[in-house]
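A.B. asks: sequence first, predicted coordinates after that:
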Amino acid sequence: MNGPTTGSDVASRARAVQHLADRWIGNALATGKPAGGGSFVCSPAGLWLALAAVAAGARGETARELRALLGTADREAAPAVTAAARELALTGALEVATRVWSRVPVRDAYREALPDVRFDDLTDPAAADAWVREATGGLIERLPLAITDETLLALVNVLALKARWEKPFEGWLTRDRPFTDASGRTRPVPTMTKGVPLADVRVVDGTYVVELRCTAGEGGGEGARVRFVLGEPGAGAGQVLPAGWADRSTGTRPETDLVSIALPRLALRTRIAVTGQLPALGVRLATSDAADFSGLSPLPLAVSDVVQEAVLKVAEEGVEAAAVTVVAMRAGSAAPPPQRVLHLAFDRPFGIVVLPAATDVPLFAAWQADIPSGPGHAPSGPAHAPGGPAHI
């Protein structure tokens, strides 16, 4: 590390993840519809940590491209990755880990620059699957891609959150309410309701942002925060989700006295092939034969695949979320006067952003565009893996 971390360093890294989130969701996810119906869940923080760790071994023009997307690359990236991961790990109930499996020599300087990353020989892909399963508490069973003979190195980042709401929803208030998906189809879904303090609600560029806080968990630290973002009817993910990581000082309070919300129980799971999205994000050399990762290994390497699988479950008791990102390398009270009540029904496409306690880093971002499937009833279809019951 290069000296103590300052507030400006933390803010700079948060902005770097937000920049990646803006570009990734706006340029690829919101337009590419990686999951049936347009719903998805992803981890901007997980993708940033994985790509930035690989970028620590990039040099020359390859590093320049990655720096434009990530805000860091080359030799300064490793300290940034280490600091960012340690900052995120201060959030209670959040696990952060990165591991590298390799069949090729890895430079000593690269290993030493990433002191929190474990390096192993890539001899048994099942060992990587077992680590993913353990690190995510079973939310994700295995690597989201197959390790082949052509895979010379795999860098894997895991983010996993299992947290309870500070004030859980009352289960007896949950009942079926209508939800209208992006195509205009309406169906009844199990929907939770409760009052929310006005201080936890704001409007950012026409989008309602409701923040719910989680307890820290047994490990201490500060609890995570989850923002539910509801835009104007017809607004898409690229327009709505950025309000979820906007600075908490932005926006205005709604003109109301009380706020209640109606929020569907949900379970989302998405596997995203990021590799094909990288050119839209300005990264081309890293996946080409001209890639320069000479700071990582003395052998020539190029990125063959970047894949992320993420899952998010929201229920009465709390929230569970996990993401595995792999970079594979080849060769609110009644009063006597009438009060204005704002009832926010998340009964149409809406967004979800999970943040750490201290910064506005988007750990997870999700877009619920089709009919929600509650925990234990994960959506079916080729873009979704089966989801298990929530245990919170």
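C.D. replies: Nice, thanks for sending it over.

A.B. asks: CA only for contacts and neighbour counts going forward, please
C.D. replies: OK.

A.B. asks: do I have it right that W101 meets V117?
C.D. replies: No. The pair W101 / V117 is not scored as a contact, 10.6 Å apart, by C-alpha atoms under 8 Å.

A.B. asks: which of those two has more neighbours?
C.D. replies: Neighbours of W101 and V117, each counted by other C-alpha atoms under 10 Å, are more numerous for W101; the result is 22 against 18.

A.B. asks: look up how far V81 lies from that one.
C.D. replies: To V81, W101 is 18 Å away according to C-alpha to C-alpha, to the nearest Å.

A.B. asks: how many neighbouring residues does E166 have?
C.D. replies: 14.

A.B. asks: scratch that, D108
C.D. replies: Residues lying near D108 (other C-alpha under 10 Å) number 11.

A.B. asks: could you do P44 as well?
C.D. replies: P44 - counted by other C-alpha under 10 Å - has 24 other residues nearby.

A.B. asks: got another one to weigh against that:
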Amino acid sequence: MNVAEVNAMTAGWAGRVHGTTVLSGAGVWPLLAILAASADEPGRSELADAVGVPADDGMEAARQMLKALGDIDGIDAALGVWAQEAAQVYPEWAAQLPPANVGQLTGDPSVDKPELDRWARDNTGGLIEHCPVDVHPDLMLVLATALALRTTWVQKFSDDQLKPKHGAWAGRRLAGLNRTSRDLDELSVADTDAGPLSLARIEGDNGLDVHLVLAEEGQPPSDVLPAAIAVVGGEWPVRTGAQLLDAGDEPSAPGVRIVSAQRPSLSITTVRFSVRSEHDLTEHAELLGLQRVSRSREGHFSRIAPVALYLGQARQSAVATFSATGFEAAAVTAMGLSLVSMPVYKARGLQLTIDRPFGFVAVHRATGLVMFAGWVDDPEPWQDE
């Protein structure tokens, strides 16, 4: 499982976000790996660079990633592939795909969209209701992943009203959560490029954890999230909660202070949240390796089909919910390959094609005097440079 490559992509994407959001690089990466194995140059190399594996290994890397995700307790992972008959998808390409739900597109949005949406709902337990792709007659192929994650806290929170006195939420009445644990090391603090970060690890009962990350006030998510991913990945040294308490001094860590307690303990106060996001991945085409293959003037996927295809859509719908009892999240990511066609303009024009023997007349414009007249039976042949 390409953990480092997926985390690097997630961190790079997180470094571009603004405001409330949820995203899943793990949902995008297998699709990009499949596209890398399927694309023509120069898009093939661009995609391979984005996923961090050679293009020739992309299909197998996607297969291993999806299998590894599906084998994790608490995670469901699925791949879906739908194609129009007119796409003439090569059977040998389809045979190389990871195990997938294979369906047919009719070109009729009223038929195809409900089928794609049903797949999204079924494979996320209803957390994602719609597949994030626009269906139209030129949509030849859809590749999609669905990820769903669920865990229950080993130690649950209690619900309580939270009314912050300071900061961006000052004066608001919020759905607060509280709990006290004897495991001081559920808290860790790191000094990073984004400044000091305080991370609280909330342990799930199936091997899945959620790290709540607090930075100094005013730090943007585009700085904090990549730094937090690096901390979780062991790239920054940390001080544990036990080390902070043993030091005796008031910790210089965001949101952390020493309080009176009956025994050494860690009390965590936070909030319930539910976040939904819609992402257009083509807005990050440079990061994700989509610049070349999304150019609609030419085909980029001759390994998939004999018709000229380009990446017309790349989107993700994601949701995450944190409660007193646990955490659940889901993402559906879809890539839509469309048929390359000649540009269609609203204005009308005329075109004259002279492609058989023809005559010519050279005229003095002012007087109408014909200077030369002639006929062309044998034009010049094309000469390669």
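C.D. replies: Received, thanks. Since the model is a prediction, treat every value here as computed from it, not as a measurement.

A.B. asks: just to revisit the earlier point, now for W101 and V117 of the first structure: what residues contact both?
C.D. replies: Common neighbours of W101 of the first structure and V117, using C-alpha atoms under 8 Å, 6 or more residues apart in numbering, do not exist here.

A.B. asks: in three-state terms, label V283 of the first structure for me.
C.D. replies: Under DSSP: H, G, I helix; E, B strand; the rest coil, the three-state class of V283 of the first structure is coil.

A.B. asks: ditto for V210 of the second structure
C.D. replies: Per three-state DSSP, the local secondary structure of V210 of the second structure is strand.

A.B. asks: does it really touch E186, like I thought?
C.D. replies: No. Counting by C-alpha under 8 Å, V210 of the second structure sits too far from E186 to count as a contact (10.8 Å).

A.B. asks: tell me, what's touching the two both at once?
C.D. replies: Between them, V210 of the second structure and E186 share the contacting residues R201, I202, judged by C-alpha under 8 Å, 6+ apart.

A.B. asks: strands of the stretch 251-392 of the first structure, start to end?
C.D. replies: For the stretch 251-392 of the first structure, applying DSSP state E, counting those that start in this stretch gives strands covering 258-264, 266-273, 303-314, 318-329, 341-345, 350-355, 364-368.

A.B. asks: ok, which of those comes nearest G92 of the first structure?
C.D. replies: Closest to G92 of the first structure of the strands of the stretch 251-392 of the first structure, according to C-alpha to C-alpha: strand 350-355, at 11.5 Å.

A.B. asks: quick check: angle from that closest one to strand 364-368?
C.D. replies: 170 degrees (axes from the mean of the first three to the mean of the last three C-alpha atoms, to 10 degrees).

A.B. asks: what's strand 350-355 of the first structure in contact with?
C.D. replies: Strand 350-355 of the first structure has contacts (C-alpha under 8 Å, 6+ apart) with 224-231, 237, 240-241, 244-245, 361-369.

A.B. asks: before we move on, the earlier item: can you list the strands of the stretch 251-392 of the first structure in CSV and add mean neighbour count?
C.D. replies: Below are those laid out as CSV (neighbours: other C-alpha atoms under 10 Å):
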stretch, mean neighbour count
strand 258-264, 21
strand 266-273, 25
strand 303-314, 25
strand 318-329, 27
strand 341-345, 16
strand 350-355, 27
strand 364-368, 26
